[in-house]
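*Asks:* Sequence unavailable; structure follows:
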């Protein structure tokens, strides 16, 4: 647990730390993100990666040439607002030296209050709970007086009724014995097989701290299906499974035999003790677990017998909110070995409007596609891996009339950044966009009665400049805070001057900055580097 937050009164933001060429280059890896929000009145619960909460209010930072923005330009890296739900948010960022984790939050910039934790770290993760649904917030991050750009966002609407269930969801832990499978993800795209046990355990800790009622694993428990990997999985999961219901489906890696010398499905059955397909009764909802994996085959497939069983079971559970979990994505042919007979699966699902979501892993990314079934919309949600950037897990809050889904980073931002940096240079920018996804790939509110979904959106004010010019801007302290992202060429960098809930807000900010900045600015809608949303 974190120590109590600092109670010191802010006296103004000190000058940002000086930035050397070496410091700057170390901070440029990956995608820089940000958006904004605040606690509802003073009742919000705010907590850091290691569990700290109650924070102290301070005075807001100034703006303009005499304020904190001038002193903070370019000193915060990889600022990413990952989570925005109906009542919660989570933001992460990185600094070159250890410092304080702090958030400025308020309904308007002039009313922002400062909330801070005492722990000093380079890898910052702050989470806020207790926010008001469907409400606009503004926010900015700060470390030791250096602040990021001002941003805005709107929380998701809450579905009708009372919350009945909180479901935790993880995928693709890829526990590895020895050197692992040696696949493309491991060699070129930042899969941290050596840190897989730590990341799995931290994800489970995070979910338990959030008070989940059950945990589902969407497959690829192991990397090679080696007996030692299954034993390691059992050892890690057992204490959590003793506290809440735990269930899993196998992934393609869990059925490796010839490819890796693993023991395949026999190991999964021994580790989990389940025969699939099966139904998990959680009282307020039903979870149906399907096996989409076949031995030594990376493509997904649902056997006809399983589809017939699914249809019968859905008939028996009619009227009760039902989630379907399988390893392979099932809303269109995907880039990386999806479910090949997804049409047959969707034909069954379309008969049963009480199915409220289809959950999968496999692709190691945040992605939500919406399928039209009858007169309604159904979300197909893909979750990133615990073992690979952004190193995440999912949370589903089920209400009487629907649910809210949010994606979260594991509280191990040092490992998340290590995964980001391990991506093959030249692919980093595109791959991070792909795996992190856009705001609407990470957060969703679903009204089960109307069968409609509301997703997050975001608009960024950006400029693309040459690297040499950026050093000049940092030296001159241009009077506007920004974060830095990789751009499409090695000699270019994307400067982000804020992220906003609506295009109108972003355009207003662009016009304000255009009067004082010596280069052109654009407003870009933020989306992930993804395929079409449905086929």
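*Replies:* Yep, it's here. Predicted model only: the values in this text are computed from it and were never measured.
*Asks:* only C-alpha atoms for contact and neighbour calcs from this point on.
*Replies:* Fine.
*Asks:* What separation do you get for residue 127 and residue 412?
*Replies:* In this view, residue 127 and residue 412 are 13 Å apart by C-alpha to C-alpha, to the nearest Å.
*Asks:* I meant to write residue 326 there.
*Replies:* 26 Å.
*Asks:* Neighbour count for residue 127 and residue 412, which is higher?
*Replies:* Between residue 127 and residue 412, counting by other C-alpha atoms under 10 Å, residue 127 is the more crowded of the two (22 against 19).
*Asks:* elements contacting whichever strand or helix holds the more buried one?
*Replies:* Secondary-structure element containing residue 127, defined by DSSP states H and E: strand 113-129. The contact analysis (3 or more C-alpha pairs under 8 Å, 6 or more residues apart in numbering; DSSP states H and E) places strand 113-129 against strand 45-48, strand 88-106, helix 413-422.
*Asks:* want to throw these into TSV with mean neighbour count and distance to residue 165?
*Replies:* Formatted as TSV, these follow (neighbours: other C-alpha atoms under 10 Å; distance: least, C-alpha to C-alpha, whole Å):
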stretch	mean neighbour count	distance to residue 165
strand 45-48	22	20
strand 88-106	23	16
helix 413-422	20	28
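*Asks:* Got another one to weigh against that:
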């Protein structure tokens, strides 16, 4: 009898431990500068949140949160530069494997921007670039309703699936996405606007899953040592504003978004990179060109609205379109200077000594499709 009791206990413990395993790990930034990083993970059973980290595996500091959750977010300080951090996460008695990420550099910064991630492509080329930060220009998932069922705005399963598709990338590289319409599609869009809202404008699941600065549906992030600021805006399908197809926040002159971006662009470092998910030419014409005037305060704008690679030049501003699904219908910008129907991403390299920002449109086969350099601007 004792034998069977012990066997049952062992089986119960094994099943419980397996069910409560640490399943996904990803890194984000919640602060406005890279002196802190957020370590995120999920567990199928709730528990506390503990991160062990340091510059060597045998001398690590511990940060604890005594919460009881299955979605864990712990912010840790980053004091070092040009170093490798080691870390592992813990919930209860469960530990993850040891992982690493790069501290930010002192000489040359590498940032990648991707968009239209629905197809889950091979990112071997991007991994070879050994980036310090990964950003997006929207549409990180296909939608919420196919995985979660219609009408469930807080379901994070599609985002867990994204992290699960690239485990090594996300546990080693800070990730700061922006919103597209697909990221908050809680009902099928259909051919006509229905009586109920199709999109969750507040992006409940996205904001629950990612720890980002500001309101998270818009944010800014500075890397002062390199004189660069990234600003994320919530633009997608703006022609649907005011209908049940509305997907993004308002952008009129009195909107929170317009006033915020106006203040963000008034004083900024040598480079300002703006991210959104609407067609560039459409955004330039908004408010009788007022948005374009704000964009002129910066260096470049990046969208993932179209399924192609493009660079356009207008009034001293460079507008990029990049897509990991780059073989769709092309509708060139009236001011297009480069256009290609290839899967692509952007690689930004900033040299600290000169302040020069190099931007490459790269294919997923590691081809450089287009290359431009930008000198830093004086403070606006």
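*Replies:* Here it is on my side, so go on. Just so it is clear, the model here is predicted, and its values are computed rather than measured.
*Asks:* Superpose the two chains and report the TM-score.
*Replies:* Scored by TM-score structural alignment, normalised by the length of structure 2, the superposition of the two chains gives a TM-score of 0.52; 226 aligned residues with a C-alpha RMSD of 3.3 Å.
*Asks:* on that earlier part again, where in structure 2 does the next helix-or-strand element following the strand holding residue 127 of structure 1 fall?
*Replies:* Where DSSP H and E defines the elements, the next helix or strand beyond strand 113-129 of structure 1 is strand 136-143. Per TM-score structural alignment, strand 136-143 of structure 1 has no counterpart in structure 2.
*Asks:* and strand 136-143 of structure 1, how far out from the chain's middle?
*Replies:* Taking C-alpha atoms, centre = their mean, to the nearest Å, the mean C-alpha location of strand 136-143 of structure 1 is offset from the chain mean by 18 Å.
*Asks:* Tell me the helix or strand right after it.
*Replies:* Trace forward from strand 136-143 of structure 1 with DSSP H and E and the next one is strand 146-147.
*Asks:* Point out the other helices and strands that the next helix-or-strand element following that next one packs with.
*Replies:* Using DSSP H and E, the helix or strand that follows strand 146-147 of structure 1 in sequence is strand 151-154. Contacts defined by 3+ C-alpha pairs under 8 Å, 6+ apart place strand 151-154 of structure 1 against strand 136-143, strand 492-500.
*Asks:* Break down the stretch 301-450 of structure 1 into its helices, ranges please.
*Replies:* 304-316, 342-349, 413-422, 428-436, 439-442 (DSSP state H, counting those that start in this stretch).
*Asks:* buried ones in the first one?
*Replies:* Judged by neighbour count using 16 or more other C-alpha atoms under 10 Å, the buried positions of helix 304-316 of structure 1 are 306-307, 310-311, 314.
*Asks:* Give me the helices and strands touching that helix, please.
*Replies:* Judged by 3+ C-alpha pairs under 8 Å, 6+ apart, helix 304-316 of structure 1 is in contact with helix 342-349.
*Asks:* The same query, at a cut-off of 7 Å, please.
*Replies:* For helix 304-316 of structure 1, there is no helix or strand it packs on, judged by 3 or more C-alpha pairs under 7 Å, 6 or more residues apart in numbering; DSSP states H and E.
*Asks:* which residues sit against that helix?
*Replies:* With contact meaning C-alpha atoms under 7 Å, 6 or more residues apart in numbering, helix 304-316 of structure 1 is reached by 277, 345, 348, 352.
*Asks:* Please say which position in structure 2 the second one maps to.
*Replies:* What that stands for is residue 345 of structure 1. Residue pairing (TM-score structural alignment): residue 345 of structure 1 is matched to residue 291 of structure 2.
*Asks:* The closest residue to that match other than its chain neighbours: neighbour count?
*Replies:* Setting aside the residues directly before and after it, residue 291 of structure 2 is nearest to residue 284 in space (C-alpha to C-alpha, 6 or more residues apart in numbering), at 6.0 Å. For residue 284 of structure 2, the neighbour count with other C-alpha under 10 Å is 17.
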